[in-house]
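Engineer: fold the following and give me the result.
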Amino acid sequence: MKLTDYTSYADAQAHASSAALWELFDGGREHLNIAHECITRHADGSGRPAVRIAHADGHDEILSFDTISSGAAQFAHWLDAEGVKPGERIAFMLEPSLPFYVCLFGAMQTGAISVPLFTLFGPDALRLRVGDCNPSVLITNSEKAELARSVANDDGTPRVIVADEAFLATLKDLPTTYTPKTKATDMAVFQYTSGTTRELPEAVKHSHKTLVTLMFAALYGTGIRPGDEFFCPSSPAWGHGLWHGTLAPLAMGVTTGTFAGRFDPVRLMKALDDFKITNMSAAATHYRMMKNSGKGGDFTFHFEKLSFTGEPIDPATLEWIDEYFKVPACSMYGTTEIGVVLVNYPGAKDFVVKPGSLGKAVPGQKLEVHRPDGTVCDPGEIGELMLWRGGGWMTTKDRAKTDEDGYFYHCGRADDVIISAGWTMSAVEIENTMLRHDNVMECGVIGVPDEKRGQVVKAFVVANCEGSDALTKELQEFTRERLAQHEFPRIVEYVDELPKNPAGKVHRKKLRDLEAERAAAAAG
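Structural biologist: Below you'll find the predicted structure:
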């Protein structure tokens, strides 16, 4: 039996191994190609759908393995004819579409390195990434072409290609098959995390064999198995949308779904209903926006498995998921740099999903919560989440705690801890409590300087009514009654929207920067 034949937690612990993962692929430890594993080997002439795209304008686009495979091969031959060599970077700034998948997989077939770029990048963010990875070609659409050309170097690189129907037509006479010759250790993808225009994070470099280790997250984080109808609304420009939402399901021959254009939670729910999706992995923000739309009762859902990543889901949204989706939402914790390491084993009937928990370790991973002196925290004690990697402990830069049963719980980023008058408080815990209030749609909590207490808690609130002193007092009492007498926002500011990173998470650093700028202006 293969790992895809097992669904229980006990079987995952008994059978999961590196050797068992390799059995899921055609390639081996010497030669392996992501495009072959995800697309070509599943293109059997049947027209079976590979990707379903729900476009924001209301229309659906369904692409088969056959269509993507032949187009990717033609694009690979075009790159060869253009003199693009293995190891060169090919950047893509495209929404999910036929050109996106054709170019993504075609580039990887040749041994070139694919670099997905977010379509909403402005000139500064795009220029930094292009300058960092130095792509020879940048593929985009007509809308973004001028922006793409504006970041070109003095030597004219990268060459900007508009991947429209006219461009695809130029490929139609090229061969529809291509034989890749990549080694498993050859680079396949450079992935940028969100970062900022001032602090560009280094690209995370993934080889073709990364697809193999990814399958632990696919099997036990998202619970993907052959036969699932899968959907991930996250952009494939980011790690969750590309690796967990695109490559992982396709590698198993599972039809995946995605969203193109400006996100609309009601449009998403319609797609989930229309496509009869049984397994979805989304960001916590996607679930919250569906809840806030008030339209959950307008659709019929077919879920058997749900997962989420990016940040914890607040209790009120978890309750909404239970009411409308009727299966537990399973947290999947990890980062672009370390991969997924804590999961809740969706679909495993012998694994109890605890609301608010990050779950337990992926098979083969070891994690602990440590005090500053390196000793292990007791259950319930908050410390730093550490991962055993390469013969030593490395920090995840996250705060966490465990319970008596060995489940892990997220307590915020290390820099999201607020210390006020000697009390240590979690921004995440305060946010989750405030989000349970009927008038709070979104909330971001930070610590701000205070002469007496060192720091006090400030909450930025998006409310469904006009902010007032009375509402502020009500929110303060609501929070302290549910947490502790000292654990409440002493300052509440009502805003129309919160800054978010491209993955949809509240960008607390931007809130802290805003406060620092205000303080500097007041002092000056």
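Engineer: drop to CA atoms for contacts and neighbour counts, all remaining ones
Structural biologist: OK.
Engineer: would you mind naming the helix or strand containing Asp57?
Structural biologist: In this structure, Asp57 sits in neither a helix nor a strand according to DSSP states H and E.
Engineer: list the residues that contact the residue nearest to it when sequence neighbours are not counted.
Structural biologist: Nearest non-adjacent residue to Asp57, counting by C-alpha to C-alpha, 6 or more residues apart in numbering: Gly261, 7.8 Å away. Applying C-alpha atoms under 8 Å, 6 or more residues apart in numbering to Gly261 gives the contacts 55-57, 95.
Engineer: could you also give me the structure for this next sequence, so I can compare it with the first?
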Amino acid sequence: MSTSTMQKDQNAVITHYNFAREVVDKFAVEQADKTAIVWVDESGHEETVSFSTLSLESQRLASALQAQGVKRGDTVIILMGRQLEWWYTMTACLRMGLVASPGTTQLSEKDIAYRLEATGATCLIAESGQAEKLRAVKSSSPQLKHIITVGEHNCEGMLDYHELLRNAQADFPAVDTESSEDALCYFTSGTTGYPKMCIHNHIYAKAHTTTGKYWLDLGDDDLHWNLSDTGWAKAAWSSYFAPWLRGAAIFVHHSPGFNPEQSLAMFSRYNITTFCAAPTVYRMFVQCELSNINFGKLRHCVGAGEPLNAEVIDVWKKASGITIRDGYGQTESVILCGNTPQMTPKPGSMGKPIPGIDLAVIDDDGNRLPANQEGDIAVNVSPKPPLGLFKEYKGLPEKTAACFRNGWYITGDRATVDEEGFFWFVSRADDVILSSGYRIGPFEVESALLEHASVIESAVTSSPDSERGEVVKAFIVVAEGVEANDELKQQLQQHVKSVTAPYKYPRKIEFVKQLPKTVSGKIRRVELREKEWSNAG
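Structural biologist: Presented below is the predicted three-dimensional model:
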């Protein structure tokens, strides 16, 4: 498909769309036995799920939820790992016209309570290992009618997923949802305040056609493996919408942690053809002995979440024969820019804009900047936004409006474009930290630290790290009489892990007598960040 044809397709008016109907049910009718998921757990138990099974299981869940009073427009929070029930639940939510709000199982009790209050969710579906946290937040969320748990543990006062479905009928056709109707709610961290609710509508699903076609390079016979946590928007990209839009099957390895050697063995064992992971995963892979690895039918690899080192790309290419192709997009979008198979990539570059996306580096007045001049990465939204751009930050009209300037959507990232049109990432325009593919807002970590009696002030910023790209570093002023030592560092790290998601804790802590501030008293994180990175060379 040519760029102009793709742009026409993107701009076509589609008034109603439901992914469960248009993709899942269509395959179930036309190719009932076609594989949708190849799933394996830590013990080696394997299951192959057809589109027919996926359709029927999601219909049974939809019937069960409807019987419990869950209705179109309600928000359902989903806290599961890579259980098969995650895919059934996502499909059921889309089928019913619910708003699915996936989250990582690392969320703390406080995080969950915040999400329940912010979304007004009436239903929460989670793996049973979350039961203790869920029980604690249930009493403070009066609008929450049902908690449904998946797993073998008996969770008193909560509904059991499989018991709920025992007599449910698979007779729930997809609702004829409007394209503009809310479908997904992802929480995304910012510089200030708690995470924002990023809302996507139903047509967002179809927009991932470009993600699957141009970046993931998927076709009807592919088996695609994405290592992203199910709680992140990247799972919507590569573990859900894009592969099925292209007729590809999804590979899932459900394990409690990540083992690089074990993961490398999966490529040949299951004939995986395409692979997507955060740069941290590739950095861990290249530390293994790759010379004896059988890569099987693997033909295409992509990386996303943060820039990937050229050195890692080179080592992986020598071992596997495959170039890792960097791609760029956001929670707020589909793929915007990437190193596609149709081009010769430049190692370390973000690639070029995807067909249908007018991406540019602009100045403060919205003017396109000349080659090699740093500016804001922006998407042209005039006369109207491309498919796949988020609908709003729910309840925050000012922050939604602040993302748009002079006919452009401002991504919040900085870059340059070279003479050949390749984009080169420079930095975040704000203080958000990108670590191992996780997006971490400094405010959340600072707030957690300030809950500890030993902390008077704190400032959180990024710090360079060879494996994770960057990590969270906290600069801390302690209370009078408190001894600033290694023992206190460990106490503070454990404290942050206990009050917020563990991935947010500061891996580095430096005690200081005072923090740099503006004349109005605002902490200058940028000064700390620049010093931290310049000291590291």
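Engineer: picking that back up, I'd like the contacts of Gly261 of structure 1 as TSV, with neighbour count and distance to Arg127 of structure 1 appended.
Structural biologist: Compiled in TSV, those are given as follows (neighbours: other C-alpha atoms under 10 Å; distance: C-alpha to C-alpha, whole Å):
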residue	neighbour count	distance to Arg127 of structure 1
His55	22	28
Ala56	17	27
Asp57	11	29
Glu95	23	19
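Engineer: of those, closest to Met441 of structure 1?
Structural biologist: Ala56 (22.7 Å; C-alpha to C-alpha).
Engineer: correct me, but that closest one touches Arg262?
Structural biologist: Yes: here Ala56 of structure 1 lies in contact with Arg262, judged by C-alpha atoms under 8 Å, at a distance of 6.0 Å.
Engineer: about what we covered before: what's the farthest-apart pair in the contacts of Gly261 of structure 1?
Structural biologist: That would be Asp57 and Glu95, which, of these, are the farthest apart (C-alpha to C-alpha) at 13.1 Å.
Engineer: picking that back up, so how far is Asp274 of structure 1 from the residue nearest to Asp57 of structure 1?
Structural biologist: 18 Å (C-alpha to C-alpha, to the nearest Å).
Engineer: one more: Pro158 of structure 1?
Structural biologist: Counting by C-alpha to C-alpha - Pro158 of structure 1 and Asp274 of structure 1 are separated by 40 Å.
Engineer: what are the ranges of the strands in the stretch 151-300 of structure 1?
Structural biologist: Using DSSP state E, counting those that start in this stretch, the strands of the stretch 151-300 of structure 1 run over 159-162, 187-191, 204-207, 230-231, 256-260, 279-283.
Engineer: out of these, deepest packed?
Structural biologist: strand 230-231 (a mean of 30; mean count of other C-alpha atoms under 10 Å).
Engineer: mean per-residue distance, whichever helix or strand comes after it versus structure 2.
Structural biologist: Counting by DSSP H and E, the element after strand 230-231 of structure 1 in chain order, helix or strand, is helix 239. Per the superposition on structure 2, helix 239 of structure 1 and its aligned residues are separated by 0.9 Å on average (mean C-alpha distance after the TM-score superposition for structure 1).
Engineer: residues in structure 2 matched by helix 239 of structure 1, start to end?
Structural biologist: Aligning helix 239 of structure 1 against structure 2 (TM-score structural alignment) gives residues 233.
Engineer: name the surrounding residues that touch that stretch.
Structural biologist: Residues contacting stretch 233 of structure 2 (C-alpha under 8 Å, 6+ apart): 186, 331.
Engineer: so how far is that stretch from its chain's centroid?
Structural biologist: 3 Å (C-alpha atoms, centre = their mean, to the nearest Å).
Engineer: cool, and stretch 348-366 of structure 2?
Structural biologist: 21 Å.
Engineer: map Ala277 of structure 2 onto structure 1.
Structural biologist: Per TM-score structural alignment, Ala277 of structure 2 is aligned with Ala282.
Engineer: where's the equivalent of Ser128 of structure 2 over in structure 1 relative to Glu165 of structure 1, distance?
Structural biologist: If you follow Ser128 of structure 2 across to structure 1 using TM-score structural alignment, you land on Ser142. From Ser142 of structure 1 across to Glu165 of structure 1, the span is 11 Å (C-alpha to C-alpha).
Engineer: residues near Arg95 of structure 2, how many?
Structural biologist: When neighbours are defined as other C-alpha atoms under 10 Å, Arg95 of structure 2 has 28 of them.
Engineer: element containing it, please.
Structural biologist: helix 84-96.
Engineer: and the helix or strand following that helix, which stretch of structure 1?
Structural biologist: Heading C-terminal from helix 84-96 of structure 2, the first helix or strand you meet, by DSSP H and E, is strand 99-102. Aligned using TM-score structural alignment, strand 99-102 of structure 2 spans residues 113-116 in structure 1.
Engineer: quick revisit: for the match of Ala277 of structure 2, what are its contacts?
Structural biologist: So Ala282 of structure 1 contacts 232-234, 307-309 (C-alpha under 8 Å, 6+ apart).
Engineer: what segments of the stretch 351-500 of structure 2 are strands?
Structural biologist: For the stretch 351-500 of structure 2, the strands defined by DSSP E, counting those that start in this stretch cover 352-353, 359-362, 375-380, 392-393, 404-405, 408-417, 423-428, 433-435, 438-440, 455-465, 469-478.
Engineer: is it possible to get CSV of those that adds distance to Lys504 of structure 2?
Structural biologist: Below are these laid out as CSV (distance: least, C-alpha to C-alpha, whole Å):
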stretch, distance to Lys504 of structure 2
strand 352-353, 31
strand 359-362, 30
strand 375-380, 26
strand 392-393, 22
strand 404-405, 29
strand 408-417, 20
strand 423-428, 18
strand 433-435, 9
strand 438-440, 6
strand 455-465, 11
strand 469-478, 7
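Engineer: could you dump the ones you listed to TSV with distance to Val286 of structure 2 and mean neighbour count?
Structural biologist: Converted to TSV, these look like this (distance: least, C-alpha to C-alpha, whole Å; neighbours: other C-alpha atoms under 10 Å):
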stretch	distance to Val286 of structure 2	mean neighbour count
strand 352-353	26	23
strand 359-362	32	24
strand 375-380	31	24
strand 392-393	38	22
strand 404-405	40	16
strand 408-417	27	20
strand 423-428	23	19
strand 433-435	18	24
strand 438-440	21	21
strand 455-465	16	21
strand 469-478	15	23
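Engineer: can you tell me which of these comes nearest to Lys8 of structure 2?
Structural biologist: Once C-alpha to C-alpha is applied to the strands of the stretch 351-500 of structure 2, the stretch that comes out nearest is strand 375-380, at 15.5 Å.
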